[in-house]
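> 3D, please:
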Amino acid sequence: MVKLAGYVERILYSSPNSDYKIIVVESEDGSHTCVGNIIINEGEYIVLEGEEIFHDTYGEEIKVSSYEVKISNDELSIRKYLGSGAIKGIGKTMAGRIVDKFGDKTFEIIENEPERLAEVKGISRKGALSIYEQVSNQRSMRDAMIFLQKYGVTTGLAAKIYNLYGNELFNILKTNPYKLADDIEGVGFKIADDIAGKVGIEVDSEYRIKSGITYVLSMAAQNGNTCLDINTLKSKSVEILGVDYDIDKYLKDMLIEQRIKVCNIDGVDFVYDILFYNVEKSVAQNLLKIRDGYEKFSINDDILKRVESGIDLHFNEEQMHAIKEAASEGVMVITGGPGTGKTT
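Next up, the predicted model:
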């Protein structure tokens, strides 16, 4: 493992679809090419750890596994950062004006007295506020990314989390990380549970058990089951959670929260995730509308024979029966293995 600290001299490549970058870091012992998912701008000071690798085209590189961005008050670094294009409305010329005016106090001015940026020629009070907001948001987002990386969250997913919650994510992760599984596509129970374990959430937490129930129902849906009987749901969730619990208590809470639906079928309680229940109910209602609104008609053998001769096909007995049923019913289901004539 290699440790490196220095200024980002250049960003050679920045992916348009992720946080992947190729950067050049200038340290005390020279320039180093580093690659990885990094949220940083030119001129910023980075402390990183990574693995030395060799690229056939680009030679020796450091593949970054973790990093921290330090705030530097060096005038040259501030000038590079502000002029890198990271802040909308500031180019290299404007960055030079700002640093010439405020020197190594530039970031202090931006954070604490942003209205003073209007003292610089070409910056209005509105522009000064925009610069303050951009610098503040970038710093908050970077802090959030680094915080999430400690819990194994990829930078792409971390960006989605931050964009939804903003700075509130710190409180959410420490109190109820399972909220991520409910709100964000790509964050499932497993990821949320891993984060919860690292931040010290108890295994019998109410949030954890409810999220575990939802997870079991979603896994059942992936196997084609939109609901589970209550005993199966409990046994599977206990297996996943590794803790026994009173399922009735939590199901009542989840009913009130409208996260599930319980239906009694032939004396057995079946539990649906509310999403799957609503989808299944909607499909059933639409099928009934099609069936009840269908104008039925009949097809006899003479019609079928004329059709056969016209398209140069021969229907077997089951296919002829299916065609007649389809004409007389608004909805029907045709099943059969490969090669049994369903398409015909």
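
> make it CA atoms for all contacts and neighbour counts henceforth
OK.

> Beyond the helix or strand hosting Asn286, next helix or strand please.
Element membership of Asn286, judged by DSSP states H and E, is helix 274-292. Using DSSP H and E, the helix or strand that follows helix 274-292 in sequence is helix 301-311.

> For the comparison step, fold the sequence that follows:
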Amino acid sequence: MYEGDEITGKIGTVIFRSESNSFTVAKFRLYELTEKDITITGYFPALVKDVLYTLIGEYKEHPRFGMQFVVQSARRVLPTDAQSVVAYLSSPLFPGIGRKYAQTVVETLGEQALYLLRDDPDLLDGIVGTTPKKKQAVKEGLVLPGDQEEAIRFFTTHGLGIRNIMRLDRIYGPKVLTLIQENPYRLVDEVDGIGFKTADKLGLSMG
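Predicted coordinates for the structure are as follows:
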């Protein structure tokens, strides 16, 4: 797996983004006392504003635009203190989840509620006030662009480049890892530019 520098913060102004290959140039506000803005570039899914992310990559000096952080992967950082979890769950990311229900969730599951629910949404079934709509809102809200760290780690380990990984993410969405693990050869028919040789190499690498 790629190992590089890590920075944490929130996405700011998007200067450029290609919808065809996900190449992005944007401002990123570092989560520290200085709250400094830096320029980030790379191939990654659209990041959601007001959501905290940790980016992995490396600093490079561009001859024209100066210092930039080249992103290799991104992961969302979920809050883990009670007040922030309640505020997060009752934000527009989770339509229909009011503050009262969010508080009930935190009181029941604790400060790690978001991580617990991301792994097992069925935990909501035992919480007073849960409805099918609320459960679905929580499930969808916890699966956002930029949560593809596991898929990136898996595919890079098995020899697939970051650009192809971003293409798979656009085509298959959150289920990309499961679908390709089940049948890597579907890539030949469903993804332009990926031939049998690449799919076969991936399949053999997976065993």
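
> Need the TM-score between these chains.
TM-score of the superposed chains, computed with TM-score structural alignment, normalised by the length of the second structure, equals 0.61; 187 aligned residues with a C-alpha RMSD of 4.4 Å.

> Report all helices and strands that the helix holding Asn286 of the first structure contacts.
Counting contacts by 3 or more C-alpha pairs under 8 Å, 6 or more residues apart in numbering; DSSP states H and E, helix 274-292 of the first structure is packed against strand 260-265.

> In the second structure, which residue range corresponds to the strand it packs on?
Against the second structure, there is no aligned range for strand 260-265 of the first structure (TM-score structural alignment).

> What lies in contact with that strand?
251, 254-255, 269-275, 277 (C-alpha atoms under 8 Å, 6 or more residues apart in numbering).

> quick one, the helix holding Asn286 of the first structure and strand 260-265 angle?
50 degrees (axes from the mean of the first three to the mean of the last three C-alpha atoms, to 10 degrees).

> What residues sit buried inside helix 274-292 of the first structure?
Neighbour counts over helix 274-292 of the first structure (16 or more other C-alpha atoms under 10 Å) mark 274, 276-277 as buried.

> Could you give the residue range in the second structure aligned to that helix?
Going by TM-score structural alignment: helix 274-292 of the first structure matches no residues.

> now do stretch 232-239 of the first structure
So stretch 232-239 of the first structure sits over no part of the second structure, by TM-score structural alignment.

> Pull out the buried positions in that stretch.
For stretch 232-239 of the first structure, by 16+ other C-alpha under 10 Å, it's 233-234, 237-238.

> same question, stretch 100-118 of the first structure
Counting neighbours by 16+ other C-alpha under 10 Å, stretch 100-118 of the first structure gives 102-104, 106-107, 109-110, 114-118 as buried.

> In TSV: the residues you listed, plus secondary structure and distance to Lys88 of the first structure.
Converted to TSV, these look like this (DSSP: H, G, I helix; E, B strand; the rest coil; distance: C-alpha to C-alpha, whole Å):
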residue	secondary structure	distance to Lys88 of the first structure
Phe102	helix	19
Gly103	helix	20
Asp104	helix	21
Thr106	helix	17
Phe107	helix	16
Ile109	helix	18
Ile110	helix	14
Pro114	helix	15
Glu115	helix	17
Arg116	helix	18
Leu117	helix	15
Ala118	helix	16
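
> which one of the contacts of strand 260-265 of the first structure has the most neighbours?
Using other C-alpha atoms under 10 Å as the neighbour test, the contacts of strand 260-265 of the first structure are led by Tyr272, with 26 neighbours.

> wait, it sits on Cys227?
Yes - the pair Tyr272 of the first structure / Cys227 is scored as a contact, 4.5 Å apart, by C-alpha atoms under 8 Å.

> overlap in contacts of these two?
In contact with both Tyr272 of the first structure and Cys227: Leu217, using C-alpha under 8 Å, 6+ apart.

> re earlier: restricted to helices, list the buried residues of stretch 232-239 of the first structure.
Among these, the residues falling in helices (DSSP state H) are 233-234, 237-238.

> which SS class is Glu51 of the first structure?
Secondary structure, DSSP: H, G, I helix; E, B strand; the rest coil: Glu51 of the first structure is strand.

> err, Arg29 of the second structure, not the other one
Arg29 of the second structure - assigned by three-state DSSP - is strand.

> what sits against it?
9-12, 35-38.

> do Leu82 of the first structure as well
Contacts of Leu82 of the first structure (C-alpha under 8 Å, 6+ apart): 90-92, 95.
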